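1. show me the folded form of this:
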Amino acid sequence: MSTSTNPVIAFAGAHRIAAGQLALVALKAKELLDRNDNATILIFDDLTSEQVEVDFRGSAEQVLQRLAADDAASTASEENPDSHEPARGPGRPKLGVVGREVTLLPRHWDWLNAQAGGASVALRKLVEDARRHSEQRDQLRRAQEYAYRFMSAMAGNSVNFEEAARALFAGDLAGFELLIEAWTPDVRDHLKVLATRAFAA
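-> Presented below is the predicted three-dimensional model:
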């Protein structure tokens, strides 16, 4: 991932160097790299913990220009999602309805067709009901994955890593915090923020 609209957080090794909007964080990281070109910089999306790639070649102004260009390209792609998609098939595109193939057994089709409104209406109702019932579980799973993604990148070799990962996915906040207490402070503190989101979810 090369850009992020979410706040980001940057680490030089195991030490946090900046957090906030990508352009400002990139400038801080660039300053550090100009002083020490052997520094290892990792920048993470503050929400998803995905690593954010920044091209630090050239001057600070050139770094910012590339970020602005990437952001403009990403915005244009989001505003014109159909520009890279093939022609739509059956459906009601003006209503946002897209036709796709669904493979079911005959008894499933028989049941769907017997519902009020037919198969399409019944399927949409089933999907919406499933989304509502699984929303909290899905939020928890995503928050756990975001925390684990950061853990793996920044503390994969740390003592108690496997045990801490199990505590994270088991929902054991007290055990999790105890297991990571000896980790590098900046990594541990950010991980506590991510884990709190997961346990809150």
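
2. drop to CA atoms for contacts and neighbour counts, all remaining ones
-> Fine.

3. who's sitting farthest from the centroid in the chain?
-> Ala114 (40.3 Å; C-alpha atoms, centre = their mean).

4. for the residue nearest the centre of the chain, which non-adjacent residue is closest in space?
-> Centroid-nearest residue in the chain: Thr48, 3.0 Å away (criterion: C-alpha atoms, centre = their mean). Of all residues not flanking Thr48 in the chain, Tyr146 sits nearest, at 5.0 Å (C-alpha to C-alpha, 6 or more residues apart in numbering).

5. and Arg149, by the same measure?
-> Ser49 (6.1 Å).

6. with Asn160 instead?
-> Leu179 (6.1 Å).

7. show me which helix runs longest in this structure.
-> Counting residues, the longest helix found in the chain (DSSP state H) is helix 118-155.

8. for it, buried residues please.
-> Under the neighbour-count criterion of 16 or more other C-alpha atoms under 10 Å, helix 118-155 has 119, 122, 140, 142-151, 154-155 buried.

9. now the second one, please; I'll put the structures next to each other:
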Amino acid sequence: MTGHCTAFHDNTRIAQGTRSELVAALRGREDGLLVFEDATGKIVDLDWRGEPEATAPAPPPRKRGRPKLGVVPREVTLLPRHWEWLNRQPGGASRALRRLVDDARKADGGRSARRAAQERTYRFLSAIAGDFPHFEEATRRLFADDPDGFASTIAGWPVDVQQYAKTLLQPPEGDEP
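-> This is a model prediction of the structure:
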């Protein structure tokens, strides 16, 4: 879903694609258009001027010597006893931290991915369906992790809104532990 958006007009899904694809496909139809970022469920503004999207600058040329292997330093604030424990671990602090993060992701059991999907869906529904009948009940069932109750509550809503909400509830690929 990353990088893609979905456009709605009058509660009907009319297009999907990147921002620049949507600008090309929907130019002249801007009135009443709502465009949602698929990864977050947030409303996005399109640049109708037709200028190309900003691209990231080219990376600097590689230098001679040992490659950094993609390692990006980050700052972690720990107490001295935490650093001592980490440094005593086989493989050092970095390996121990990676293992701890992986273990925590496995123990999470997908709860973080589910919560992110619920929040993404809620952002979409708040923007497009806030005035729909049973909106509050639908959001209660959404956050109660009741997919059947959620589906039955939104059953009377426009089909495209229902389908997109159900799509947003699915965790993105690669979001599993």
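
10. superposed, what's their TM-score?
-> TM-score for the superposed chains, counting by TM-score structural alignment, normalised by the length of the second structure: 0.74, backed by 166 aligned residues with a C-alpha RMSD of 2.9 Å.

11. trace the residue farthest from the centre of the first structure over to the second structure, please.
-> Residue pairing (TM-score structural alignment): Ala114 of the first structure is matched to Arg88 of the second structure.

12. now Asp189 of the first structure
-> Checking TM-score structural alignment: Asp189 of the first structure goes with Gln163.

13. and Lys125 of the first structure, what pairs with it in the second structure?
-> Counting by TM-score structural alignment, the partner of Lys125 of the first structure is Arg99.

14. and the helix or strand containing Tyr164 of the second structure against the first structure, how far off on average?
-> Taking DSSP states H and E as the definition, Tyr164 of the second structure sits inside helix 159-168. Helix 159-168 of the second structure, aligned to the first structure and superposed, deviates on average by 2.6 Å (mean C-alpha distance after the TM-score superposition for the first structure).

15. how about residues contacting that helix?
-> If you take C-alpha atoms under 8 Å, 6 or more residues apart in numbering as the criterion, helix 159-168 of the second structure is touched by 11-13, 38-39, 41, 117-118, 120-121, 124-125, 151, 154-155.

16. now do 7 Å
-> With contact meaning C-alpha atoms under 7 Å, 6 or more residues apart in numbering, helix 159-168 of the second structure is reached by Asn11, Thr12, Arg13, Ala117, Arg120, Thr121, Ile154.

17. how about stretch 57-75 of the first structure?
-> Thr3, Ala23, Leu27, Lys30, Asp55, Phe56.

18. which of the three states applies to the fifth one?
-> Assigned by DSSP: H, G, I helix; E, B strand; the rest coil, the conformation of Asp55 of the first structure is coil.

19. alignment lookup: it to the second structure.
-> Using TM-score structural alignment, Asp55 of the first structure sits opposite Asp47 in the second structure.

20. and the gap between its match and Val159 of the second structure?
-> As for Asp47 of the second structure, its distance to Val159 of the second structure is 28 Å (criterion: C-alpha to C-alpha, to the nearest Å).

21. could you do Glu119 of the second structure as well?
-> 21 Å.

22. secondary structure element holding Ile17 of the first structure?
-> strand 15-20.

23. give me the mean distance between that strand and the second structure.
-> Averaged out, strand 15-20 of the first structure is 2.9 Å away (mean C-alpha distance after the TM-score superposition for the first structure).

24. for that strand, buried residues please.
-> Buried residues in strand 15-20 of the first structure (16+ other C-alpha under 10 Å): Arg16, Ile17, Ala18, Ala19.

25. could you do stretch 67-86 of the second structure as well?
-> Leu86.

26. count the neighbours of the closest residue to Ala24 of the second structure other than its chain neighbours for me.
-> Nearest residue to Ala24 of the second structure in three dimensions, chain neighbours excluded: Gly50, at 7.7 Å (C-alpha to C-alpha, 6+ apart). Neighbourhood size, Gly50 of the second structure [other C-alpha atoms under 10 Å]: 11.

27. what about the match of Asp189 of the first structure, distance to Asp38 of the second structure?
-> 13 Å.

28. who's more crowded, those two?
-> A count of neighbours by other C-alpha under 10 Å puts Asp38 above the other of Gln163 of the second structure and Asp38, at 24 against 14.
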